[in-house]
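Q: Turn this into a structure:
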Amino acid sequence: MRAYASGLALLADPTALGAVCLVADYRMPEIDGLSILRRLRERGWQGQALLITAFPSARLVDQALAAGYSRVIEKPLVEAALVEAVERAVAAY
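A: All right, here's what the predicted structure looks like:
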């Protein structure tokens, strides 16, 4: 597992393309979670992706699924639910 200070820091790390699963927040200062996944996919990344957000809407869920996220998880996060979602995503990889 690796954490990044920002979405742009993740995109600047060439080793990020080796990740099996991405957990990204929708709203971040420099780049949103949808754009992060789009850029990773453009680079050939094929891993699983989970989007977390405090601002869920049907439109956002549709956009996230279209971008390649397998699930949208609402904040506040329940730790056990997040762990379970990551485990399922990794198992599906």
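
Q: When you work out contacts or count neighbours from here on, use the C-alpha atoms and nothing else.
A: Will do.

Q: can you pull out the helices in the protein?
A: With DSSP state H as the criterion, the chain has helices at 7-12, 33-42, 58-67, 79-92.

Q: Tally up the residues packed near T53, please.
A: By the criterion of other C-alpha atoms under 10 Å, T53 has 19 neighbours.

Q: Please generate a structure for the following sequence too, so the two can be compared:
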Amino acid sequence: MPKDKINGSKARPCVMVVEDDAAIRRSLQLLLRSRGYDVRAYASPRYALADKQNRDAACLIADLLLPGVDGLMLLSDLRADGWDGPAILISGYITPERRAQAAHTGFDAVLEKPVGDIKLVDTMSNLIASRKV
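A: Predicted coordinates for the structure are as follows:
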């Protein structure tokens, strides 16, 4: 059976994760894979932007504070490159101003770290489902 199939019928949605903290990145990978998603995880926005294979991602989960390019600029660059999926910004440093900036940039949701597993997966699943309608 092809590795992109679940129960032999549905393609596994891919999630792009950009998080510079290795422990958080690995935790997100394990969580999302356990829920049936393929995951492309990157420690740096530079790597995510260079990998054109991730443009089929069903969703982006990005940290706000990243090396070089922050999460806001990452989404702007992905949008400029034609990616139009839903995006979730995660950060331990959310302020009302940053929340407004994230919305203006095109993030569909902003979640404060530490993010609960259920909250993250439910938010992501709902955003992906709403884009399929």
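
Q: how about the helices of structure 1, which one is nearest L50 of structure 1?
A: helix 79-92 (7.7 Å; C-alpha to C-alpha).

Q: Could you point out the residues of structure 2 onto which the closest one aligns?
A: Using TM-score structural alignment, helix 79-92 of structure 1 lines up with residues 117-130 of structure 2.

Q: superposed on structure 1, where does the matching stretch end up, distance-wise?
A: Average distance, stretch 117-130 of structure 2 versus aligned residues of structure 1 after superposition (mean C-alpha distance after the TM-score superposition for structure 1): 0.9 Å.

Q: What residues sit buried inside that stretch?
A: 120-121, 123-124, 127-128 (16 or more other C-alpha atoms under 10 Å).

Q: Using JSON lines, please lay out the helices of structure 1 together with distance to M1 of structure 1.
A: Shown next, in JSON lines, are the helices of structure 1 (distance: least, C-alpha to C-alpha, whole Å):
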{"stretch": "helix 7-12", "distance to M1 of structure 1": "12"}
{"stretch": "helix 33-42", "distance to M1 of structure 1": "17"}
{"stretch": "helix 58-67", "distance to M1 of structure 1": "22"}
{"stretch": "helix 79-92", "distance to M1 of structure 1": "11"}
